[in-house]
Each structure stands twice: as C-alpha cells, then as structure tokens.
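> dropping the sequence and predicted coords here.
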Amino acid sequence: MSVNLLAPNPATLYPVPGVRIGVTEAGVRKANRKDLTVVLIDEGACVSGVFTQNRFCAAPVQICREHLASGKGVRAMLINTGNANAGTGEDGRVRALSTCKALAAKLGIEANQILPFSTGVIMESLPIDRIEAGLDGALADMGDNHWLRAAEGIMTTDTVAKAFGTQVMIGGALVSITGISKGAGMIRPNMATMLGFMATDACVSPALMRQLATELAEGSFNRVTVDGDTSTNDSFVVIATHKVKHAVIDSLDSADGQALKAAMLSVALQLAQAIVRDGEGATKFIAIKVEGGNTTAECRQVAYAIAHSPLVKTAFFASDPNLGRILAAVGYAGIADLDQTGIDLFLDEVHVAIKGGRNPLYREEEGQRVMKQSEITVRVVLGRGDAADTVWTCDLSHEYVTINADYRS
C-alpha cells in the first residue's frame, strides 16, 4: 500500500556517464530477490555523503565516514539489503571491511575506495560469504541504465521502488541527474532509515560537494517522518562525475550553482516524499506547514511535534477531526514564550481555529471532508514572525503495527 505513489518511469531515469550499476540475487536474507548492488564510479568523480545522527550507528556507516575522510577517491559502492549490520560490534566492522576488501580485489583498487551500505534486520551477523559470492554476479550485470534495478535491489519493506531523474542546462550543456532511495519505516530526520543515492555528470568542485550533500539532505530527507524513529543506517550519497564539460561549479550562490542545486533538490524531494507516501501502512500523505514563526527552526519544531504525535496520526487514519490534538502538539512543542491567542489552524482551506480558539464558522463535517482525503495539508500560523517551514508525514494505521510485529518473520 502507498499513497498516490506510482512505479518509477524508466524513461526519466537518465544514465549518468561515469556511473555503472550491477544488481544480483545473493540470498542475503531471502532467496529469489534482488539484494546486492554494486555501483562503479569512474576515477575523477567527487563523492560526498550525509549519515545518521544516531550515536548507535551501524558498522557500514562508520566505515563510510572513515573511507570518505581518507581522501582516496571513491570508486565503488556496495549495497546489501536484508541485513543492516547494526548492533553487531567489532565483528560487524570486520565483516563490512571484508566485503570491501573482496570487491577491491576484483576491481584492482584499495578497500578504502569503496563505500559499504547495509539495510534490513538489526543485530544479526552480516553473511559475508553470500555477499562475496554474489559479487561476480553483480559485476557481470553492469550497465549505465540500471537505476530501476538498483532501486528494486535496495528495498526492504518498501512496496514501490523509488527512483527519479531530471535534466537541466548548466553553462550551455545538458546535465543529467538521477537518484534512488529506499525507506518505509523507522523514518524521521537526522536522517531516516533510508538509503539515498544521487548522481550527476555535472562538474562540482571537491570543496563544494560536502555543502551540496548537506543542503540537499536538509531540504528533503530531513523534512520527512513516518514514525519518529531515527535509524542506525541512514545514508545519503551524492556523486558528481565531471563528464559534462561546463565550467566547474565552486559556489551554490552562482547562477550555475543555483540551477544545479534546484534541479538536484527537486529529485531529492521526490525521493524523500516517496518514502513518506510508501510509509509502512500509510493511507494518507500529510504536509504540515507552520508559518508565522520567529525562525524556521521553531517552525520545524512545531511541525515535528504534530507529525510525531500518535494521537494526531491515528486521528488522520480514522478521518476523525479531533483537531484539539493538533493544538495540543503545538503547545507542547517546546516554545516557552508561545502565545496561544495568536495561533490559527487550517485543514486545507478550512479555517478550524482562530486566535487559539475554535473558529465560530467552523463545522466538523468540513473537517471530516478534508480528513477523508488521501492528501491533506495542515497549516498552523503562529503569529510570531515571518518564518515558515514544512514537514511531510503520513498517518498511523493498524497495518503499521502488523508490519513491524512481523518484520523478522
């Protein structure tokens, strides 16, 4: 089940020169499913990543950070699903490094030029024998148009593969951008139980890549939540292969920098919102817009208080306009000097609360009409300033409990 999320359109998943992808069935956890992906990256590309803020981060996250910091130049990524290699201690690090060494030996590169990624069940040993045995199959499958296969190969409880692409003119040259992601549960910002990979053939300076990855994540993946749980394995990686020969972009404030960031952010936002639309058991996609704050940070703080509330989320699932739950969440969001008499609340165009109290013109049947929709916008006006921000979430259904109760079976 997903909320108005269509399968990817292969015609819009543009090959990115300098990136090739191979996918195979390695039997990491279950037979007869794509679960091992290898991404090869040409020499000279720039790679940067943003990772989970969970202090109990998985072994592959630790190693990715170390390998990126080594400055050796990333030449490959190795991604498995079915096993998260998290909560596995030193043995997990040894196993993740073993897979990097095995792939490096086949490619004739150094192990620290490989970024490993894992997603799936936590606290189980990574089956390196199956992964290493599957490497030849993944390498034999290499192609520059395998983005959809990769999107399918990184799924766990996802019901729909997530992949989007676009093209944009930069410095008189046509630049391609394609990305994939996975995630459906254990989703909240900083980042989410998600893997996201995006590549472009644009020329971006190495010094700018970290800023680009961070700003893309901040504008997309760090604006979504399904259940409020921050995963151990979150990773978002951005690749620039430098195959299009326009002038090198060394500032996001330049015209070319702004055009590239806007195009890449549009893809990242689609990938992030697809995760919410495919949230475990989700039946509704909800945008929570908070306006009139002193800062965007406090607007987001209020938006997340609403988005994380089980009472709010279950009300949306039931199409029950018990909207005092939203006002209560605004009140406990943590803004000490919030004046409740300045708050207005809207469901789509329906003005529910005015100056902190029920709008005399509001009728519950109007609220219920909106609540029955598959896509809903909640708008809160704080009356404190000019700042605004938006978070995307979903409802909380019986199916969410069922999926997570049966996850390991």
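Looks like it came in fine. What you are looking at is a predicted structure, and each value in this text was computed from that prediction instead of being measured.

> only C-alpha atoms from now on, for both contacts and neighbour counts.
Will do.

> ok, residue 88 - contacts?
Contact criterion CA atoms under 8 Å, 6 or more residues apart in numbering gives 58, 59, 123, 124, 125 as the residues in contact with residue 88.

> mind running it again at 10 Å?
The contact partners of residue 88, taken as CA atoms under 10 Å, 6 or more residues apart in numbering, are 58, 59, 94, 95, 122, 123, 124, 125, 126.

> which strands and helices sit next to the helix ranked longest in the chain?
Secondary structure assigned by DSSP state H gives helix 255-277 as the longest helix of the chain. Secondary structure elements in contact with helix 255-277, counted by 3 or more CA pairs under 10 Å, 6 or more residues apart in numbering; DSSP states H and E, are strand 162-170, strand 173-182, strand 195-200, helix 206-218, strand 285-293, strand 387-394.

> let's bring in a second one:
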Amino acid sequence: MPQGFRAGGLHCGLKKTSRFDLGVIVCEVPAQAAGVYTLNAFQAAPLHVTRESVAVEGKLQVMLVNSGNANACTGKQGDQDARGMRAAAAEAFGVAEHLVGVTSTGVIGELLPMPKVLGGIEKLPQQVKADGGEDFCQAILTTDLVQKMTCVQLTVGGKTVHIAGSAKGSGMIHPNMATMLGFMTTDAKIESAQLQKLLNGVTDSTFNMITVDGDTSTNDMVIVMASGLAGNDESLTPEHPDWAAFEAGFRYVGEYLAKAIARDGEGATKLIEVSVTGAETQNAARAIAKTVIGSSLVKSACFGADANWGRIIAAVGRAGQPVNTETVDIRLGDISVLEQSRPIKFDEPQAAEYLKGELVVIHVNLNMGNEHATAWGCDLTYDYVRINAAYRT
C-alpha cells in the first residue's frame, strides 16, 4: 500500500451471499486525483457525483464503492442515493463531501437499498486498515472469479515511491471503458492536472485496448489518487529526470490490470493478445487490433483451437482502416499461417496444440509503416452464454 493509504471492505447486504459488497480507500490527506469515465451515453449516477467531487479542487480523500447494484438508470432517486452515499461517507470519515468519490457496480435499473448501504458506511471506518487491500478487492467483485491487484516500487528524487492498483471486471467489457472499475494509488508528489494527462495516455493503450464481449457499460471508471507522502520534493512532470521511470511504472500497473480483466472474462479459458505492427498510423494499428480481438468468430476459433486464419484476415479487412491487401503477414505465436496475404503450409496439429494454451498471441504485420498496437481479450465459450443468460438470477 503506498504511504498514506488504507483500505477495507465489509458485507452490508447488497449481495445474496456473505461476500463483501462495500469497500473504501482512504488517504490520510486530501490526495491529488484524476479519473476517466465510460463513454456510454447512459452514465450511472455515481459517475456524475465523483466527477463533481474531483472538479472542486482536483482532490479526493475517500473513494467509496459498492458491488451488487449499479445504481444506473435509476432517475432522480438514484442521483439522490449517490449523493446520500457521499454525504454519509464524508461524515463517517470526517472529511468534506467534495473529497469523497462514489462508484457502484452490479445490476442496472434497480434502486439501492439505502438503509443497508448507509448502515454499512457507518461501520466502514472500523474495517479500514493498512493491509486492507484484499478486503477492498473482494468488495468490488461481481462475476469476477479472481481479485486483481498489483504494486510496483521505484525511486523518484532519491525517495522510494509506490504505485498500486486494483480492478474489477469480467463481462460487459469493450474498449473506451467497460464494466470495469480501476483504482490506482501512489505516494508520489504529482499535481492533479499532470496526473490526469498521464492517466489519459495510459488508459488509451491499456484499459481501452481490452474487450470481452463488445459491450460498454454505464458505470466504468478508473480513479487515481496521489498522496504525495513519499517525500520526493519536486512534483513530477515530463521534465523531471525520473519521469520516464514513473511513467513506465504507472503504465505497467494499468496494463497488468487491463490484462487481468481480459484473462478473467466471463467463462474464459484463455487470454488472447493481438499485436498489430507495420501500420501507417497508431490509430490504424489500434483500430485493427481492437477489431480482431473483438471478433466473436476469432474468439470462438481460439476456444475451439481452430487455426482458422481466415477469420483474422476478415477482421483486419473490416476495421475501417487502410490496408494493402497484398502485404499482410499473420502468425499464431511463432507459427506463420499467412505471408504477403497468401496462405502457406503449416503444421495444423502444432497450431491446434498452441491454441489450446492459456495464452494465445496473434501477430498481424501490415507491412505498411512503423506504427504498432496491442489489444487483449479472451475466448468466447459456452459458459459466457450460461453466465449472462441468468445474470440477475
């Protein structure tokens, strides 16, 4: 846990089981804050409240989250409930309301049982501790099978700095934010505006490059809080001599969490990585990588261990980006299946065996330029349909 932060979680009754469903991250001081949010037109009430809080002075001290209920598409009552959660957390932890962020995840279109939520918030301060990260991670899960968290340590200005992160997400995952919540904390000294720029850039190449099922949710956000308690005297900017190291650590945490979400896709049996090289522009590389990783046919072929490269080349061609139809190379891991847009002989049993692994890497070289991008997703299985056919029940 970066210096100055504590976390915790408890069960307040939103979930039918006894798993934790209310969690919080607390900082000793008002932390510099930044956030990115879903692009879905229907944004849940907590997102508006959190944006409003951050806009006051670019700081947060308490980040509250519940699972089991999204508080989305719930009208004026949902907005009042989100604000009620913020006010209750502010009182419980003794901070100003604008220093509290709120987020929710779960079923859309159901009102929060506020007596349960408010009762849980009242008890949260007793559950917060320096080693409360795992309790917090449990509290944010919905259909996730595993907790997702990581931390890196580096040196900035001669001081030891930490960057930590946790996330939830398993289904309704697609680029430009998904049904995912991400929380990053650091004890580095960095101003809110610079933190926002860094988060925007890292999100574009990590969280916005994953997909499970092509659906973008109403509640997604990534929030970053920086306590500044590591002791580095000079605020971090791109001109700082240790900026490159800090940016690399920040990007590592974002990519780790993004890949963990993709790997834990509902019903998934493997992580799929699509690497596109040789593009004329980075936008083209990203668009093609996301189109291939989002293809239900590609995902199904990976599940069935079928080296059907035709599905990959078809996805490349429909991505809406310029391609030279005479120069595309495709590899499955180290196995070449297409060179200069022409099929080549390959060992089918060897390819099938490769596709049965827990990690499948698809390489697409357009041979048109120097830009590249990587996207992550998972296979499409029978269990995905089973899970989502009965999500509310």
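That came through fine. This one's a predicted model, so the numbers in the text were calculated from it and none came from an experiment.

> circling back: in structure 2, what range does the longest helix of structure 1 match?
Under TM-score structural alignment, helix 255-277 of structure 1 corresponds to residues 241-263 of structure 2.

> list the buried residues for the matching stretch?
Of the residues in stretch 241-263 of structure 2, those scored as buried under the neighbour-count criterion (16 or more other CA atoms under 10 Å) are 242, 246-247, 249-263.

> alignment lookup: residue 80 of structure 2 to structure 1.
Counting by TM-score structural alignment, residue 80 of structure 2 corresponds to residue 94 in structure 1.

> so for stretch 345-359 of structure 2, what gets flagged as buried?
For stretch 345-359 of structure 2, the buried set under the neighbour-count rule, 16+ other CA under 10 Å, comprises 351, 352, 354, 355, 356, 359.

> what helix or strand is the second one located in?
I take that to be residue 352 of structure 2. When elements are assigned from DSSP states H and E, residue 352 of structure 2 belongs to helix 348-355.

> run through the neighbouring helices and strands of whatever helix or strand comes next after that helix.
On the C-terminal side of helix 348-355 of structure 2, the closest following helix or strand by DSSP H and E is strand 359-365. Using 3+ CA pairs under 10 Å, 6+ apart as the contact definition, the elements that strand 359-365 of structure 2 packs against are strand 271-279, helix 282-294, helix 309-317, strand 329-332, strand 335-339, helix 348-355, strand 371-378.

> would you turn the ones you listed into TSV with distance to residue 26 of structure 2?
Formatted as TSV, the entries for those read as follows, by distance: least, CA to CA, whole Å:
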stretch	distance to residue 26 of structure 2
strand 271-279	33
helix 282-294	35
helix 309-317	44
strand 329-332	45
strand 335-339	49
helix 348-355	43
strand 371-378	31
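
> please work out which of these is packed deepest.
Per-residue neighbour counts averaged over each of those give the maximum for strand 371-378, namely a mean of 26 (mean count of other CA atoms under 10 Å).

> can you check which part of structure 1 the helix holding residue 352 of structure 2 sits on?
For helix 348-355 of structure 2, the aligned range in structure 1 is residues 364-371, judged by TM-score structural alignment.

> and that stretch against structure 2, how far off on average?
Comparing stretch 364-371 of structure 1 with its match in structure 2 after superposition yields a mean distance of 2.3 Å (mean CA distance after the TM-score superposition for structure 1).

> translate residue 289 of structure 1 into the numbering of structure 2.
Correspondence of residue 289 of structure 1 to structure 2, assessed by TM-score structural alignment: residue 275.

> ok, its match to residue 315 of structure 2 distance?
Noted for residue 275 of structure 2: a distance of 13 Å to residue 315 of structure 2, by CA to CA, to the nearest Å.

> give me the common contacts of these two.
Residues touching both residue 275 of structure 2 and residue 315 (CA under 10 Å, 6+ apart) are 288, 289, 290, 292, 293.

> list the contacts of the aligned residue in structure 1 for the last one.
Here residue 293 of structure 2 is matched to residue 307 in structure 1, going by TM-score structural alignment. With contact taken as CA under 10 Å, 6+ apart, residue 307 of structure 1 is in contact with 188, 224-228, 286-288, 301, 313, 326, 329, 391-395.

> check residue 89 of structure 2 too.
With contacts taken as CA under 10 Å, 6+ apart, residue 89 of structure 2 has the following neighbours: 24, 62-64, 83, 95-97, 99-102, 118, 120-122, 124-125.

> over to residue 258 of structure 1?
When contacts are counted by CA under 10 Å, 6+ apart, residue 258 of structure 1 touches 170, 249, 251, 252, 264.

> what subset of those residues is buried?
By the neighbour-count criterion of 16+ other CA under 10 Å, these include these buried positions: 170, 249, 251, 252, 264.
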